[in-house]
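Participant: Okay, predicted coordinates and the sequence, questions at the end:
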Amino acid sequence: MSRTWSRTSMSMVMMLVLVIAGIGCSAKSTTNAVETTQPSKVEKVYIYANAGNLEVASSFSKPEELELVRQEIIKKSGFEIVPIIPPKGGGDKLSLLLASNEPLDIFMGDVVMYRNHKAIQPVQKLLDKHGANILKLWPEAWSDSWKAFSDKEGNVWGIPSAPSLALKPVFLRTDWLKKLNLSMPTTIEEFEHVLQAFKEKDPMGNGQTIPLIAPVDALNLGLAGGFMDIGYGNWLDTDGKIKPAELHPGYRAFIEKMSEWYKKGYIYKETYTLSSAGARELVTKGRVGASLIHYSLITNSEHQLQQIVPEAKYEVAADLKGPQGFIQTLPDTPTLGWLISKNSKNPEAAIKLINWIYSDIENYNLLFYGIKDRHWKYVDEENHVMEQLNQDYAGEFLTASTVAYMKMTSFSDPAQKPEYDYLSTYSGDTSRVKKGTTADRSFLYDYKLISDSLPNQADITRMTYEEIVKFITGARPMSDYDKFIEELYAAGLDKWIEVYTEQYNNAK
């Protein structure tokens, strides 16, 4: 069953925020004086500091450094940001704040959920009046994000933090390609030939070469689209009904090919019991030739691998296509972003603050990384290549974090460069990916109604995943695929199709 709903996208976006927050730093210190002349009028804006950066921070800011950053923000913007720090290890403090009379203006959350709970307010009029920089920063190619933050009447209810991003590409060890006199593959046949060469010629040696690591979810989003005339996900059949990807004939052909690769030893035998930490360990040991896992497991491991194998290099098979075109599918449009509390005492100031943040990347850097040349510096200012000087400021004032700025920024640390290269070059490139049929509508679905109508939905999803793994690993023969579809219908697929078709039609 398709697992690419908006809720899945939410966790992906939060992960991205955590990734860009987990930056390396050098242990340098400075004593630069910071001028703190305040403007005559200062407006307070209360934020719930749940951008994700504090979750990975080793400690909070030094009090004196926090105060310096606070004063610098006031001096430059005319706003005093008052951060409300989420409890470590979770907790429901945000819900309590939203239900109380305590001051709160801006927080990060799922626009669909908080709109349905009447906890936020629409921002269209405020954007029209005070949000020119907010609207300008977001590229036209990501316009679906604004649709995801709008209701059926066209009212905008928040500010998106990330579009759909391609995060599960095919990475290949290009040093191994060179060693084996192979080219970067552009077709499935060429890719299969590369995997065969990795398997038979064993560039790692001693039988330690792993041709491909590819768990099911990554296979679905990273490769299945090449076998389907649409992107992977729920799709509209010729009978006018929305159906899961498993019923698409192209998906069946895809699973059949993956089963063939697994049988030949191209796909790592332990892939389907492998943790993320386990996958990263195999990469850093130099055993993995190709991967279809989350991009960060490769990019964050490459530098460590190069300490052992200096020539090791992973590159994206950017032009790889299947029988039906490009292989990657974008997840459904995320609905996680920056929202204005319904009880905000000054929503106008909140939008003005975000508009100021989006007027200049250095305003954003001030909130995220601290004071230029005190907490961070430019190594290459023209290209926004940065170096963090210390961890004295942890980012408590960060609000309105956005992938739009993340894609403009990189760090001089060679351990971080592969990740930022991928994010800036490939993650938002819509020219090499497909969209699912429901990507531009699923954010309008009534998920509470779906949950109420399909109480066994989780069981169907789990059953689908388990059976697909069996088909790939050979524990169940492909000749049983029709029987598997019959089992899905017996488990309630008819009702599932009815409910999702109704939601699709109602979301027009």
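Facilitator: Nice, thanks for sending it over. Numbering: from 1, shown residues only.
Participant: hey, let's count contacts and neighbours off CA atoms from now on
Facilitator: OK.
Participant: any idea which helix or strand carries Arg252?
Facilitator: Per DSSP states H and E: Arg252 is located in helix 249-263.
Participant: Identify each buried residue in that helix, please.
Facilitator: 250-252, 254-262 (16 or more other Cα atoms under 10 Å).
Participant: Throw these into JSON lines and include distance to Asp144, thanks.
Facilitator: Converted to JSON lines, the buried residues of helix 249-263 look like this (distance: Cα to Cα, whole Å):
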{"residue": "Gly250", "distance to Asp144": "26"}
{"residue": "Tyr251", "distance to Asp144": "26"}
{"residue": "Arg252", "distance to Asp144": "30"}
{"residue": "Phe254", "distance to Asp144": "28"}
{"residue": "Ile255", "distance to Asp144": "30"}
{"residue": "Glu256", "distance to Asp144": "34"}
{"residue": "Lys257", "distance to Asp144": "33"}
{"residue": "Met258", "distance to Asp144": "32"}
{"residue": "Ser259", "distance to Asp144": "35"}
{"residue": "Glu260", "distance to Asp144": "37"}
{"residue": "Trp261", "distance to Asp144": "36"}
{"residue": "Tyr262", "distance to Asp144": "37"}
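Participant: Pasting the second one now:
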Amino acid sequence: MKSTNWKKGTAGTAAVMAATVMLAGCGGEQSAAGSPAAQTPKQEAAAPAKRPEITVTMYDRGGVPASEGSYEDNRWTRWINQNGPVQVKYVPILRSDSTKKLNILFASGSAPDIIHEYNTPFRDNLYNQKQLLPLDDYLKHMPEYQKILDRYPQLKKAGTMSDGKLYYIGKMKEATPAHAFFIRTDWLKKLNLTMPTTTEELLKVAQAFAEQDPDGNGKKDTYGLNLSTYSQYGVNEMFGAQMSDSQLSWGLKDGKIGILWENDLAALTFKKALYAGGIIDKDFLNDKDGAKAKQDFLNGKLGIYMNGSTSWYDFPVNDVATLKKNVPGAEVDVLPYPKSPLGDYTGAIDNPIQMMTAFNAKAKDPVAAAQYINFMMKPETGSKIVNGDEGVHWKKDANGCPMPLDPQKVKNEVGYAGDYEIFLSRVDKCDFLVNKFDASKPEQKAALEMYKKAQDTYMNPGKQYAGIALTQYMPTFAGDLNVIHTTLHKQITDLYVKAMLSGDKYTPEQAVKDAQAAWEQAGGKKLEEDINTWYAKNKDTAFLIKDVWEIVKEQKQVK
């Protein structure tokens, strides 16, 4: 693709140069009467129009290989700036520290023009503080997004705030399992164990993996399960608890929304047993992004890997290959969520309607920002950035869909590009993961089968879902209620961590009892009243879990 602005600038410069040469060559000519030729007054060559400049945040996930450069400067930032309508400066922000960093940037008045952040409570707080710009007047500069809004009116609804104006830009994507358990089936065979189907069996298998030397090196150096920040969510979900780093375990009981203390207690009791039994890494609290747990798994030291942010192409194709390279004979399979005493639950679903982008109310050039969004939403832009170059990174398969030529090359050169192209709605046949594997290659055929099994296992509406909605669509609290929520979330989290680490000195039962007391004392009832008022008013129109299952059903028909 060529930039129209670039063409105009180049053509204009060439024309000026040509005119200059012609004038220089004719300057000494005489008129027919022998007098000097009439000279055209010199005119200043028009300087090429300066491209608008904008700043844009992006998640730094540590995914740019050194050979590619940095998040600020790599093949994709250069391509976007060469071909897009504006000059973009990217501001990388650590994914695990994004809200803290953005708070600092807004407080200092240096927040970028365009803000990408998936954390709904944080975005809503910016809205409440009037830090965001209404976008209705700028939709005319984003015709590509208007097309998406017309096709999926749910996006307009999800991006509109209480004042009736549009503030958030979002996208449609495939609904996939966000959290998944993977188990070393070769370890099961070696220890003569079967696939666990209940949480009680899961605990026994994990303990055996930690104690019975499944790797055969004569050392007690293996873990049964991992409990980094995000992987804890999966363990909570087994017991119907939705508690996360931003959410408490809200749920529906007897027609009212409240905290599911019983579910919290069951999850906490299980996690304490993991820690007390030496089944997990004792230093799990410092593994905030799960990088240590992943390395333990890839190095053959972890038997059950709870992946809290599963990439369903990269993991079964590349990570499993790395494991098998490091540990010849290793075998991995999807582990369905074991049934708990509180029910048969499935895990979190990656949100198919994602709101993630807003404009800073102090954006210097909102029109330029809108033009950038429009460029990034063009199908040809998205195809280029998401897939790379045809013949270099991909070829068309029998269905006409892009098929990666070399998974490792694609991972290195294209894998991180999705952090720039986060706007593209991907809901056509070629966008679905089942059409991205090359089944003619044995390793990719196996990866495809793993993903299909995960879909059947985790995307099952017959199972219960922890919570009434995806985390992103739970209502947020404003003003004093937000202060109460933040305070209580930290207090309850700290109490639960204390119970996990304190042995017999502090039990899960006491932790939950203390959490309930804190709830009463700090104003938790006010939160309950507010969220139930919201539910009574919006239960028929809000985007709840039943709506997610409907999207899953629709997408299965497209695939």
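Facilitator: Alright, I've got the coordinates. Since the structure is predicted, the reported quantities are computational estimates derived from the model, not experimental observations.
Participant: After alignment, which residue of the second structure pairs with Tyr504 of the first structure?
Facilitator: Under the alignment (TM-score structural alignment), Tyr504 of the first structure maps onto Ile531 of the second structure.
Participant: Next up, the contacts around that match.
Facilitator: 257, 475 (Cα atoms under 8 Å, 6 or more residues apart in numbering).
Participant: which residues does Arg476 of the first structure contact?
Facilitator: So, once contact is read as Cα under 8 Å, 6+ apart, Arg476 of the first structure ends up touching 467, 470.
Participant: try it again with 6 Å
Facilitator: Lys470 (Cα atoms under 6 Å, 6 or more residues apart in numbering).
Participant: all strands of the stretch 201-350 of the second structure, in order?
Facilitator: 223-225, 250-253, 256-259, 302-307, 332-335, 345-346, 349-350 (DSSP state E, counting those that start in this stretch).
Participant: Check the separation of the first and last residues in stretch 108-121 of the second structure.
Facilitator: 21 Å (Cα to Cα, to the nearest Å).
Participant: what do you get for stretch 426-437 of the second structure?
Facilitator: With Cα to Cα, one end of stretch 426-437 of the second structure sits 16 Å from the other.
Participant: same check, this time on stretch 390-409 of the second structure
Facilitator: Terminal-residue distance, stretch 390-409 of the second structure (Cα to Cα): 13 Å.
Participant: how about it: buried residues?
Facilitator: Of the residues in stretch 390-409 of the second structure, those buried (16+ other Cα under 10 Å) are 393-395, 402-405, 407.
Participant: now, which of the buried residues of helix 249-263 of the first structure sits nearest Ala119 of the first structure?
Facilitator: Lowest distance from Ala119 of the first structure to these (Cα to Cα) belongs to Tyr251, with 40.3 Å.
Participant: Now do the same for that closest one: its match in the second structure.
Facilitator: Per TM-score structural alignment, Tyr251 of the first structure is aligned with Asp264.
Participant: So what's the residue count around the spatially closest residue to its match that is not a sequence neighbour?
Facilitator: Spatial nearest neighbour of Asp264 of the second structure, chain neighbours left out: Ala241 (5.8 Å); criterion: Cα to Cα, 6 or more residues apart in numbering. The number of residues packed around Ala241 of the second structure, counting by other Cα atoms under 10 Å, is 30.
Participant: was I right about Ala241 of the second structure contacting Trp250?
Facilitator: No - judged on Cα atoms under 6 Å, Ala241 of the second structure makes no contact with Trp250 at a distance of 7.8 Å.
Participant: Tell me how far Phe191 of the first structure lies from Gly428 of the first structure.
Facilitator: 23 Å.
Participant: can you check Tyr500 of the first structure too?
Facilitator: 28 Å.
Participant: Those two: which has the busier surroundings?
Facilitator: Gly428 (23 against 20).
Participant: how near is that one to Gly250 of the first structure?
Facilitator: 25 Å.
Participant: got it, and Glu153 of the first structure?
Facilitator: 36 Å.
Participant: Equivalent analysis for Ala458 of the first structure, please.
Facilitator: For Ala458 of the first structure relative to Gly250 of the first structure (Cα to Cα), the value is 24 Å.
Participant: what does Tyr447 of the first structure give?
Facilitator: 28 Å.
Participant: same check, this time on Leu135 of the first structure
Facilitator: 39 Å.
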